[in-house]
Each structure stands twice: as C-alpha cells, then as structure tokens.
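Trainee: Here is a sequence together with a model predicted from it:
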Amino acid sequence: MEFDELDVVALAADLPAEGLKAGAVGTIVDIFRDPELAYEVEFTDDDGATLSLTTLTPEQVRPA
C-alpha cells in the first residue's frame, strides 16, 4: 500500500534506536521516491512535541 503526505500511519515493528514501539502512530511529512520509496514520518507526544522524525520503508509502516 502506498501512502500520501499527511497520512497517519502506525509503526509495523519496534524501532529501539528511536525509542519507538510497534503500533506507535505518526504522520507522513515527506515522501521520497528516488532511489526507492521511503516515508519521512514524524512521531509526537500527546502535547504535539516531536519524539522522532525518521525515514521509514513501506514495510515499516501500516495504516493506523
């Protein structure tokens, strides 16, 4: 499944280096297509502060 900018997605697996667990919800803020498809996803806390801004492959995200 391909996502669009500003889509809300969930993390498919833990990302220990980012302190994120599978199921964490984030927003796609950018999409890269070259050299291959990837998503820049922002994860925030309940107050809207950024917890992580990371680039993920399509396999690392799923619909929220």
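Mentor: Received, thanks.
Trainee: drop to CA atoms for contacts and neighbour counts, all remaining ones
Mentor: OK.
Trainee: Can you tell me how far Val29 is from Ser52?
Mentor: Using C-alpha to C-alpha, to the nearest Å, one obtains 12 Å as the distance from Val29 to Ser52.
Trainee: Put this next to the previous one:
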Amino acid sequence: MIDAGWLNIGSLILGLVAWIIPAINLVEKNKRIINGLLLPLSVSALALSQYVFKSFITFTW
C-alpha cells in the first residue's frame, strides 16, 4: 500500500511541474514548437496532481 506521505510529496511535485512548465513557455523564444508540446503536459500534470491530492485526502489508515 502507498504511504500517505508519498501521496502528498507526489502531489506537491506534480503541482510544481504544472507551474514550472508555463513559466518555461513564457521565457522560451521559439513558442510555436513549445506550445504544442508543453500545454498538454502542463494540464496533465495539474490533473494528476489533483487526483493524487484527492487520494491523499481520502486515504484510509
């Protein structure tokens, strides 16, 4: 079984990834290539982070 601490850390890391990817997109000069690749990755990281956080909240001891 996954420990609750690992779910919390995973949610934090995925949330940070979801924030860092748009920041990279703002700095990058060649936006045409980056937009097509990083936007779905950022949205997926955000959705997965929310799922992991919900799993942490409803974790049964």
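Mentor: Ah, there it is. As the structure is a prediction and not an experimental result, all values here were calculated from the model.
Trainee: How alike are these chains, TM-score-wise?
Mentor: Structural agreement between the two chains, given as a TM-score (TM-score structural alignment, normalised by the length of structure 2), stands at 0.24; 29 aligned residues with a C-alpha RMSD of 3.6 Å.
Trainee: picking that back up, what residues are shared contacts of Val29 and Ser52 of structure 1?
Mentor: Listed as contacting both Val29 of structure 1 and Ser52 by C-alpha atoms under 8 Å, 6 or more residues apart in numbering are Glu42.
Trainee: Longest helix in structure 2, please.
Mentor: In terms of residue count, the longest helix belonging to structure 2 (DSSP state H) is helix 31-57.
Trainee: other SSEs contacting that one?
Mentor: Helices and strands touching helix 31-57 of structure 2, as assessed by 3 or more C-alpha pairs under 8 Å, 6 or more residues apart in numbering; DSSP states H and E, comprise helix 4-27.
Trainee: Any buried residues in the helix it packs on, and which?
Mentor: Within helix 4-27 of structure 2, the residues that count as buried by 16 or more other C-alpha atoms under 10 Å are Ala4, Leu7, Asn8, Gly10, Ser11, Leu12, Leu14, Gly15, Val17, Ala18, Ile21, Pro22.
Trainee: could you say what helices and strands it packs with?
Mentor: If you count contacts as 3+ C-alpha pairs under 8 Å, 6+ apart, helix 4-27 of structure 2 packs onto helix 31-57.
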